[in-house]
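In: Next one to model:
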Amino acid sequence: MSLSILFSFLGASIILCIMPGPDNLFVLAQSLTQSWKAGIYITLGLCTGLLVHISAAVLGISAIIYQSTLIFTVVKFAGAGYLIYLAWQSFLAKSEPFSISKHSKMAYWTLYKRGILMNVLNPKVSLFFLALLPQFVNPKAGHVSLQMFTLGIVFLVAAFILFCLFSIFASTLRKWLIGKPAVAKRLNKIQGVIFMLIGIKIAFSEN
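Out: Predicted structure coming up:
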């Protein structure tokens, strides 16, 4: 695989990671309402989920999901349902100003698992890799599966770095919002709306 292909794919990956989507909005929402560390743990979970999707694309499992309307629909609505559940939790949370506090390891572990579920239960991610990776693979070079896996890891690394930067940015904004009680009280509701919109978008996505 040539460096030109790798850099071209890296450029495409950066653009795709920056564009508003379920994953980066999820990271921003968690970093705003909790801390940059929360965003990092969510990012680690999302990247773990990406490993699942990358492996599925390489092994051809994504193609099976794409061809099976039933499997696609089940996974899609499971993901949408999970996000709507998170939205409901946010709406029920007390509307009070937040403060910077230490989170327990259990809380971070929960965030990590949320990131995994958020990513794995979005079948569009698998279909995304299934459609994107082959475009940058050179069959004449051989080792197609290895090429696809390498490209997937490049995307994962780009997503990890950018999402970590998103977390730091959102956390900085959060510190500013702490001095704005009127806005801070509404953050849980804002987070709930974000989760709800992402869930609806996934629910109405087509195979």
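In: drop to CA atoms for contacts and neighbour counts, all remaining ones
Out: Will do.
In: dump the residue contacts of Gln191.
Out: Gln191 makes contact with Ala29, Gln30, Thr33, Ala87, Ser90, according to CA atoms under 8 Å, 6 or more residues apart in numbering.
In: please give me the structure for this one as well, since I'd like to look at both together:
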Amino acid sequence: MEWFSFMIFGLLIVISPGADFVLVFKNSVLFGRKAGALTAFGIGIGVCIHVTYSIVGISQLVLHNVWLFSMIKYAGAGYLVYLGINGLLHSKFKLQQPEPNSVVDKPDRHSKYLVQGFFCNLLNPKTMLFFLSVFSQLISMDQGNHSLFVLGYGVYIASLHVVWFALVAYIMTSKRASTVMNRFGQRINQLCGMGLITFGAVLSTNS
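Out: So this is what the prediction gives:
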């Protein structure tokens, strides 16, 4: 039952709205389904990093060095604020099929959404604290018989992030959602930008 609780807890954490959700939402409605899906994959890669350092014990280094945690905390907050300001400056929304030679359609620009998702997740101190707390409990419960579960749980969480946010990208670019976005797209993009700035500001002031 303890393991089942961890599975449900992980699901609830992933689907709860946060900075990752706001970023996927913004990129999906502004740049299309592929941009949203790439952002989701970037978030999944970021989760893999969290899982890796949590399992191998680097988390203890961060936990016992306040200055290192502070650096990560402020870097993450600053990046969220940057994404929010960038979103506000480019909030104008026009839902249409991109031209063949447009900036959105260029393959060399697609990687930026992957990078945005990766750093948004990786530099979020709340995400780091989640993995520190959950995996410290899992590893302390491990008595040599559950090592595969600890690793499997990491894969489960990473996969859950990718699947959930890819689904968000799909829903936000559906025909029905397109009708709503054509009416309220610019306002929603502005709200998303303000949301990212708010997340960053709150994270920078939390101790």
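In: picking up where we left off before, closest one to Phe160 of the first structure out of the contacts of Gln191 of the first structure, please.
Out: For these, the closest approach to Phe160 of the first structure (CA to CA) belongs to Gln30, at 15.4 Å.
In: Could you find the closest non-adjacent residue to the closest one?
Out: Of all residues beyond its chain neighbours, the one nearest Gln30 of the first structure is Gly39 (5.8 Å), with distances taken as CA to CA, 6 or more residues apart in numbering.
In: ditto for Lys113 of the first structure
Out: Gly45 (6.0 Å).
In: Give me the secondary structure label for the one you found.
Out: Taking DSSP: H, G, I helix; E, B strand; the rest coil as the rule, one finds Gly45 of the first structure in the helix state.
In: And it, what's its match in the second structure?
Out: Under the alignment (TM-score structural alignment), Gly45 of the first structure pairs with Gly42 of the second structure.
In: what about Ala159 of the first structure, which helix or strand?
Out: Using DSSP states H and E, Ala159 of the first structure sits in helix 144-178.
In: got it, and Leu95 of the second structure?
Out: Here Leu95 of the second structure sits in a region with no helix or strand, counting by DSSP H and E.
In: Now for it: which residues touch it?
Out: Val29, Leu30, Ser178, Met181, Asn182.
In: Could you tell me which of those count as buried?
Out: Listed as buried from the contacts of Leu95 of the second structure are Val29, Leu30, Ser178, Met181; burial here means 16 or more other CA atoms under 10 Å.
In: Which pair of those spans the longest distance?
Out: Leu30 and Ser178 (10.8 Å).
In: From Lys189 of the first structure, how far out is whichever residue in the first structure pairs up with Ala158 of the second structure?
Out: Applying TM-score structural alignment, one finds that Ala158 of the second structure aligns to Leu156 in the first structure. Applying CA to CA, to the nearest Å, the value for Leu156 of the first structure to Lys189 of the first structure is 30 Å.
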